[in-house]
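Engineer: Here is a sequence with its predicted model. Questions after.
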Amino acid sequence: MHAAVPVLEVSNLCHRARNGDVLIDDISFAVPRGGILAIAGPNGAGKSTLLRLISGLGELAPGQVRLNGRDLSTLRPRDRAKDIAFVGQLESPDGRLRLEDYVALGRLPLRGELPEQDHRDAVADALRATQMERFRDAPMGRLSGGERQRAHIARAIAQNPKLLFLDEPTNHLDPDAKGKILSLIVGLGITVVLIVHELALIPQFASQVAVLEQTRLRAFGPAPEVLTPDLIRDVFGVDLIRVQHPSEPRTLSVVDIPISRNASHLN
């Protein structure tokens, strides 16, 4: 019996800036169907560059990215748009745009190929999946930060992608909104690759984690195995502490971030 082809395969991927600086250095990994891969790393490690390269939004680079066994560089833009959805950090739709109309933009790659009712059903399903139905007629400018992030994800999943990329989807959200967004992502049932900074949350939702350090892949694998206290201390300079939840049969991960009252350490 043949092993299933990973949805995403990255092999020996490299990338340099125009001035020759190395931005991504020989990175390889694979993500199975339905997997959730969290990309983590210090600032400047290459996370956003990697996400854009493997989603097909960046420049062509040495190495190979395969989607369902097909070389991503050989796919036509329209075909790539059908299979891949991307939600960036700086999504800023016109605030006057109705939510339903904004979510319908995710159907553009499929226009002309399916009946209009199919498009309407897909938009309705996306609003339902993100629990945004009651805001259907609301202008985008009136939504809260967490609601807008749900709207961005709704637009992406209306596209019915095989692979969803998210660049820091919990950025600038309060703790409750972060938990709801990550719960939403887990419940989508599709393959997801996302950048996330909340190290303590990663084992709760991600099936795999890729830790980048200075443009290279420092570690890759199941989140609980990769995110060890030693690795966290070495790569991020903070301590990871695991404690028993006081009322539930599970372990909590706590990142201890020391705060100094002595400003001299900044000099």
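Structural biologist: That came through fine. Numbers count the residues shown, from 1 in each chain.
Engineer: Going by C-alpha atoms from here, please, whenever you check contacts or count neighbours.
Structural biologist: Fine.
Engineer: dump the residue contacts of the residue positioned nearest the centre of the chain.
Structural biologist: The centre of the chain sits closest to residue 194, judged by CA atoms, centre = their mean, with a distance of 1.7 Å. By CA atoms under 8 Å, 6 or more residues apart in numbering, the residues touching residue 194 are 36, 37, 38, 39, 51, 165, 166, 167, 168, 169.
Engineer: Just the buried ones out of those residues, please.
Structural biologist: 36, 37, 38, 39, 51, 165, 166, 167, 168, 169 (16 or more other CA atoms under 10 Å).
Engineer: any chance you could map the helices in the stretch 151-267 of the chain?
Structural biologist: 175-187, 202-205, 223-226, 229-236 (DSSP state H, counting those that start in this stretch).
Engineer: Which parts of the stretch 1-150 of the chain are helices?
Structural biologist: 47-54, 77-83, 99-104, 116-129, 145-158.
Engineer: on contacts alone, who are the packing partners of the last one?
Structural biologist: This means helix 145-158. Applying 3 or more CA pairs under 8 Å, 6 or more residues apart in numbering; DSSP states H and E, we find helix 145-158 packed against strand 84-87, helix 99-104, helix 116-129, helix 175-187.
Engineer: Next up, a structure to set beside the first:
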Amino acid sequence: MQLPSTLSGVKPAGLRVESVSWGGAVRGSPDEPIISDISFTVLPGEMLAIVGPNGAGKSSLLRCLYRYHRPDAGRITIDGEDIWQMKPQAVARRIATVLQEPATDFGLTVAEIVELGLTPHQGRMNRHEAYAAIGDALQLMALEHLAPRNFASLSGGEKQRVMIARALLQKPDILILDEPTNHLDIRHQLEVLALLSRLPATVIVSLHDLALASAHADAVLVMARGRQVQYGPALDVLTPHAIRETFSVEAVIDAHPATGRPRFSFHLDQTISGRP
């Protein structure tokens, strides 16, 4: 999938996370934050994959990155500017999100949901340019035939593709996606990750599939129990030892015979299978 000109023109931003913690009050104790002391830097145009077991704090971290949760400690900056010192509309123009939670559709069609991606750019695009961009976003995600359908009538995978199309229409400098391959069939998983890795934007994505993370991301952040375990290039971070310690499974990593990319095979070790 190639990005059409109507959806290009973004200026990828650098994102820096400095000693961020959040959620102590939610758990009931300031000493037990949901995420704690997270620090990393994503360079403009890079793709970061965040991986970890369920409950690791991946979604909570993403909510801090797109200015939904204000950190209890630390700071998050875009090109050196603290996101909490920026106006909400300025953040909305620079950051787009695709979330796990089903979107509220209010009876809208697929085309109308995608069109919402233009909201931060109102007054910056004429009607002809807007229609062309909407059409290109629908085509890019293979949604043209679904344009008049009610969003609520779609399958989970179709809804996910609609939300990605809406985010692309926003033309963000930073695109944040929480488990974007959930509900997608194998072909669409591969196509979506390939597209994300080629976007001119800075991309931050949480994933369960370590093979997809390794194949497409420039860097991987491994989380467990709200803490940062490792951060760095996928081949340095996703080792059998790190996978065993983080996910409580044994891993065998070899080269895929067709692509040469890392291939992960997992099995339970009875000595660690009872871990929480």
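Structural biologist: Happy to help now that I have it. Predicted model, so just to flag it, every value in this text is computed and none were measured.
Engineer: For residue 105 of the first structure, what is the corresponding residue in the second structure?
Structural biologist: Under the alignment (TM-score structural alignment), residue 105 of the first structure maps onto residue 116 of the second structure.
Engineer: And for its match, the neighbour number?
Structural biologist: Neighbours of residue 116 of the second structure under the rule other CA atoms under 10 Å: 16.
Engineer: What of residue 160 of the first structure?
Structural biologist: Residue 160 of the first structure, neighbours per other CA under 10 Å, totals 20.
Engineer: Tell me how far the alignment partner in the second structure of it lies from residue 134 of the second structure.
Structural biologist: Taking TM-score structural alignment, residue 160 of the first structure has residue 171 as its aligned residue in the second structure. Distance from residue 171 of the second structure to residue 134 of the second structure, counting by CA to CA, to the nearest Å: 12 Å.
Engineer: same deal with residue 210 of the second structure?
Structural biologist: 32 Å.
Engineer: One more: residue 75 of the second structure?
Structural biologist: From residue 75 of the second structure over to residue 134 of the second structure (counting by CA to CA), the distance is 35 Å.
Engineer: the more surrounded of these two?
Structural biologist: Taking neighbours as other CA under 10 Å, residue 75 of the second structure and residue 134 compare with residue 134 leading, 26 against 21.
Engineer: Now do the same for that one: its match in the first structure.
Structural biologist: By TM-score structural alignment, residue 134 of the second structure lines up with residue 123.
Engineer: Tell me who's in contact with its match.
Structural biologist: So residue 123 of the first structure contacts 100, 103, 104, 154, 155, 158 (CA under 8 Å, 6+ apart).
Engineer: now the residues you listed as CSV including distance to residue 246 of the first structure and neighbour count?
Structural biologist: Putting these into CSV (distance: CA to CA, whole Å; neighbours: other CA atoms under 10 Å) gives the following:
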residue, distance to residue 246 of the first structure, neighbour count
100, 42, 24
103, 41, 25
104, 44, 21
154, 35, 28
155, 38, 28
158, 39, 25
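Engineer: can you tell me which of the residues you listed stay in contact in the second structure?
Structural biologist: Among the contacts of residue 123 of the first structure, the contacts conserved in the second structure (both residues aligned by TM-score structural alignment, their matches' CA atoms under 8 Å) are 100, 103, 104, 158.
Engineer: How about the third one, nearest residue that isn't a chain neighbour?
Structural biologist: The reference is to residue 104 of the first structure. Excluding its sequence neighbours, the residue lying closest to residue 104 of the first structure (CA to CA, 6 or more residues apart in numbering) is residue 123, at 5.8 Å.
Engineer: Quick check: the one you found vs residue 27 of the first structure, distance?
Structural biologist: 36 Å.
Engineer: Please apply the same query to residue 134 of the first structure.
Structural biologist: In this structure, residue 134 of the first structure and residue 27 of the first structure are 43 Å apart, going by CA to CA.
Engineer: Give me the more crowded residue out of those two.
Structural biologist: Between residue 134 of the first structure and residue 27, counted using other CA under 10 Å, residue 27 has the larger neighbour count: 19 against 9.
Engineer: check contacts around the aligned residue in the second structure for that one.
Structural biologist: Residue 27 of the first structure maps onto residue 38 in the second structure when the alignment is built from TM-score structural alignment. Counting by CA under 8 Å, 6+ apart, residue 38 of the second structure touches 17, 18, 19, 20, 21, 227, 228.
Engineer: Just among those, which is most surrounded?
Structural biologist: Counting by other CA under 10 Å, top hit in those: residue 21 with 25 neighbours.
Engineer: Would you mind listing the residues in contact with that one?
Structural biologist: Taking CA under 8 Å, 6+ apart, one finds 33, 34, 35, 36, 37, 38, 71, 72, 73, 74 in contact with residue 21 of the second structure.
Engineer: List only buried entries from these.
Structural biologist: 33, 34, 35, 36, 37, 38, 71, 72, 74.
Engineer: Can you tell me what residue 203 of the second structure aligns to in the first structure?
Structural biologist: By TM-score structural alignment, residue 203 of the second structure lines up with residue 192.
Engineer: Would you confirm that its match contacts residue 161?
Structural biologist: No. Applying CA atoms under 8 Å as the test, residue 192 of the first structure and residue 161 come out as separate, 10.0 Å apart.
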